[in-house]
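the following comprises the amino acid sequence and a computationally predicted model.
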Amino acid sequence: MLLAAMMLVQDAASLEAAGRYADAERARRSSYEQAQRRGAGTVATADAAEKLADNLAMQLRLADAEPFYRRAFEIRLAKRGEKHGDTARSLRQLASLAMARGALGEAEALARRSLDIQRGLVPAVGMELAWALNTLAEVLAAQGKAFDADPLFGEAIVIARVQGDADLAILLNNRGNNFYRMATATVIPPMFRRRAGATRSVVAPSDQDANGGLNPLRKRAFLAQGRDLLDEAMRMFTAASGADHPDVANLLNGLAANYRAAGMPVEAEARYRQAVAIKARFLPPDNRDRIVGEWSLGDLLATRPGREAEARTRLRAAMAGAMASQARFRTFDAAASNELRSYAPVFATSIRVAWRLSRLTSVRAEPIEAPAP
């Protein structure tokens, strides 16, 4: 029985490493159910609940993940107490879920509580502290406090480099995107594609004229620093997982947004296209990462003369995915409303492109008067 359980866990981990998150869910559920049967209130059950929740979070099924994260937290608080690393990790995961719901005050309180516990542990647990720093940084960035978040992202990266941790690439990605935030005064929502509490941010289109009051030289410097970090993360992800992986696609999306903000639309378009091609192979049309990919490419094409028709096709795909994604919610609650609002720019850009196309069509259809004799 123990050997079978270990094989299930190994199979699930291998599938998740390959980006096959939905395929791994069955093994994660089976492990959780076995742990429940052996003892519902045990630490082993908490660990299995967390792994199942991580898997669901990787699939962006956050409403499904939350009960399992809460179950893990309740067991750990009862068994381990407040000042334990496992309890701190659960708090961090709950902070990430609150952030995804848009409850940023709650998320910050949970993230600070988690970080305080991690800083107080002796000896300090390296990567757990790095993830606590990252989570609080993501919460602050989601509140529009990118400059306050940056030192926390930087500290997390220093720890990961010392530890030689494989997930350094996620932290590089997050700080790279934060430089984009600082350069463009953009709020980038967190995305999950990794376990909650190890959140990875994904850049969506924004007002490219915004610069947060920065002078052009400083803006270019921030974007260049961000590209360096994203390029390093890309090399790490590609070496570990291959070039055809959803995480690589999201890094390409961040690089593309950076190039676009730097005034390099050709470089941006090439990376957006690479990202969309990867996502189309791995992800269903209603997956948020894929919606963001279609939207990002469509939004860029909408600014390029003569590309309106493809822009409309891309934006229509993003709109259809956005509407289909609402089926993940059991009711139209605050979380569903928050997600739908986040897609408002997709619909606005699509309407703008459709209007421009209709104007072009009407101009072409106007009869040409013969010159007067």
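Perfect, thanks for sending it. Numbering: from 1, shown residues only.

for the rest of this, base every contact and every neighbour count on C-alpha atoms.
Noted.

for Trp295, see how far away Arg316 is.
9 Å (CA to CA, to the nearest Å).

look at these two and report which has more neighbours.
Remark: of Arg316 and Trp295, Trp295 carries more neighbours, 31 against 19, as counted by other CA atoms under 10 Å.

so that one makes contact with Arg314?
Yes: contact criterion CA atoms under 8 Å: Trp295 and Arg314 qualify, at 6.5 Å.

now Pro305, what's its secondary structure?
Under DSSP: H, G, I helix; E, B strand; the rest coil, Pro305 falls in the coil class.

got it, and the one 5 residues further on?
State at Glu310, reduced to three classes by three-state DSSP: helix.

adding another structure so you can compare the two:
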Amino acid sequence: MACQRSSTPGFRPYGILLLCLLFPFGASGESAPDASPSPAPPTVSDDPPPQTSLMATFDDFLATWRNRVAAGNGSKAARSHYEAAMRAPAFEGFARCVEAAKREGDEWGEAVCLVGGPDTLLRHRAIVTPEEIGRARQWLEAGGAIGQRLLGHQRGPYDASRIVLSQLFSLEGKYAEARRAAEEALAIRRAHFPPEDPAMAAVFAALGAVRYAQGAYDEAQVLLEHALAIRKSAFGAEDPQTADILNDLGNVSLAQGDPSGAQKYYARALAIRRKRLAPEHPAIAESLENLGLALFRQGNHAEARGHYEAALAIRQTRFGDAHPSIAATLNHLGALAMEAGDHTAARSAFERALSIAEGGLPPGSPVIDSLLSNLALLDYRQGDYAASRARFERLLRLREIRLGNDHPEVADILNNLGVLAKVVGDYDRARPLYERALAIREERLGPRHPRVADTLNNLGLLL
């Protein structure tokens, strides 16, 4: 389903930000930009437990560590800190677990905290800033190496660390590195598990999320649907990680031009999260925001605003007014203001969001990309074509470096630059921009995608 057409010829916000990945904007009349998880020290044995070769997953490793602690061969203090941090996830809590394990010579506990900590923090959307991402990456590399040495193979902590590393790279917009990490985990698990084993669901889902970010939407859908089927079969339809996969499938549907289908996935994810998670959990805010985006794409701006404001309230309560996660919601609210013609409110929202995002997110963050894109659209709407062109040309260079020359989001910027060239009467510059955008969209999205139709329409208007 196409987005509601804008009253401004040539441009409309097409997508702001879902999860941590963005979508750009499209157009009306002509298509333009897409708007874009203390007792005494025990005597610790250095001998590994029997059958480490059979220890296949991180959960097996965690269960073995708990048994070692119960038998007096591990750090009770580390276990206590770990369990406390799992209840109230924070770096400081997991750091206390790592320190206690190191102090008492419990390498099993150290590996659990180094790998399990970042995984849990990501699930609670508590890794955001470049410093947090860097710290988590160091923990994962160290924890994976310890686990591999203790077990003599790469299953358990090591392959689990690759999956979480993939997610961290995606937060930075480093999708090639994210894909390599996910594919390494997939290769390890494929060698030891059948395709339908529950251990495969997480790696299929991780790779599906990366391929979505890289614009391979059909491949992402296949991977995510396979992950969903495995997860539901093993853990039921109301498992929180099932909701994560449903959310990612909604992202894919939105990218494929189906906001109605995306809305259904997001609604199912939200229903599970509301049933299984605390009301103020950041994942609920994520679902509300994504539902709002699907509604926005269908022209239901009033209902979209209600979802955005509910998401913003959760994030402000949980994190405060200046947390980087606030930037994404302000971005959405700015797009609503822009569509309503309130350009002053829109610019205020975008600029406040950009200040927060640039102060707390990695330079390659999709949130920053989306905000720059929406500011360029706003410049266009206000008739400042030179400023709009300069922003879009900067974005084109950034996206080509980050995503490659044939990514659909590169096509979005090419299309937008074509619109700008046409509006100032430079048809000779507009045509090759549209033609390159069309070639990418037809190849990567298929000939029936709404953005292909938009670009064809734009070319037709040059005749």
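Yep, it's here. Treat the numbers as computed from the prediction; the structure is a model and nothing was measured.

give the aligned range of stretch 231-251 of structure 2 in structure 1.
The aligned range for stretch 231-251 of structure 2 in structure 1 is 76-96, by TM-score structural alignment.

can you tell me the closest non-neighbouring residue to Pro362 of structure 2?
Pro130 (5.2 Å; CA to CA, 6 or more residues apart in numbering).

what residue of structure 1 takes the place of the one you found?
Checking TM-score structural alignment: Pro130 of structure 2 goes with nothing.

give me the distance between Pro130 of structure 2 and Gly173 of structure 2.
For Pro130 of structure 2, the distance to Gly173 of structure 2 - CA to CA - is 12 Å.

higher neighbour count, those two?
Gly173 (26 against 18).

and that one, how close does it get to Tyr217 of structure 2?
17 Å.

try Pro259 of structure 2
14 Å.

what residue in structure 1 is paired with His332 of structure 2?
In structure 1, the residue paired with His332 of structure 2 according to TM-score structural alignment is Asn174.

just give me the neighbour total for its match.
Neighbours of Asn174 of structure 1 (other CA under 10 Å): 31.

find the nearest non-adjacent residue to Lys83 of structure 1, please.
Here the nearest residue to Lys83 of structure 1 in space, its sequence neighbours aside, is Ile117; by CA to CA, 6+ apart that works out to 5.8 Å.

now do the contacts for Leu340 of structure 1.
Applying CA atoms under 8 Å, 6 or more residues apart in numbering, we find Leu340 of structure 1 in contact with 322-323, 326.

what lines up with Trp131 of structure 1 in structure 2?
Counting by TM-score structural alignment, Trp131 of structure 1 lines up with Glu286 in structure 2.

mind listing what's buried along stretch 93-104 of structure 2?
Within stretch 93-104 of structure 2, the residues that count as buried by 16 or more other CA atoms under 10 Å are 93-102, 104.

quick one: the strands in structure 2?
17-18, 21-22, 27-28, 30-31 (DSSP state E).

quick one, which of the ones you listed is packed in tightest?
strand 30-31 (a mean of 28; mean count of other CA atoms under 10 Å).

read off where that one ends up in structure 1.
Counting by TM-score structural alignment, strand 30-31 of structure 2 falls onto no part of structure 1.

that strand: how far from the chain's middle?
Distance, stretch centre to chain centre, for strand 30-31 of structure 2: 27 Å (CA atoms, centre = their mean, to the nearest Å).

helices and strands around it, which ones?
Contacts defined by 3 or more CA pairs under 8 Å, 6 or more residues apart in numbering; DSSP states H and E place strand 30-31 of structure 2 against helix 408-423, helix 450-460.

quick one, which of those is packed in tightest?
Of all those, as judged by average neighbours under mean count of other CA under 10 Å, the leader is helix 408-423 with a mean of 27.
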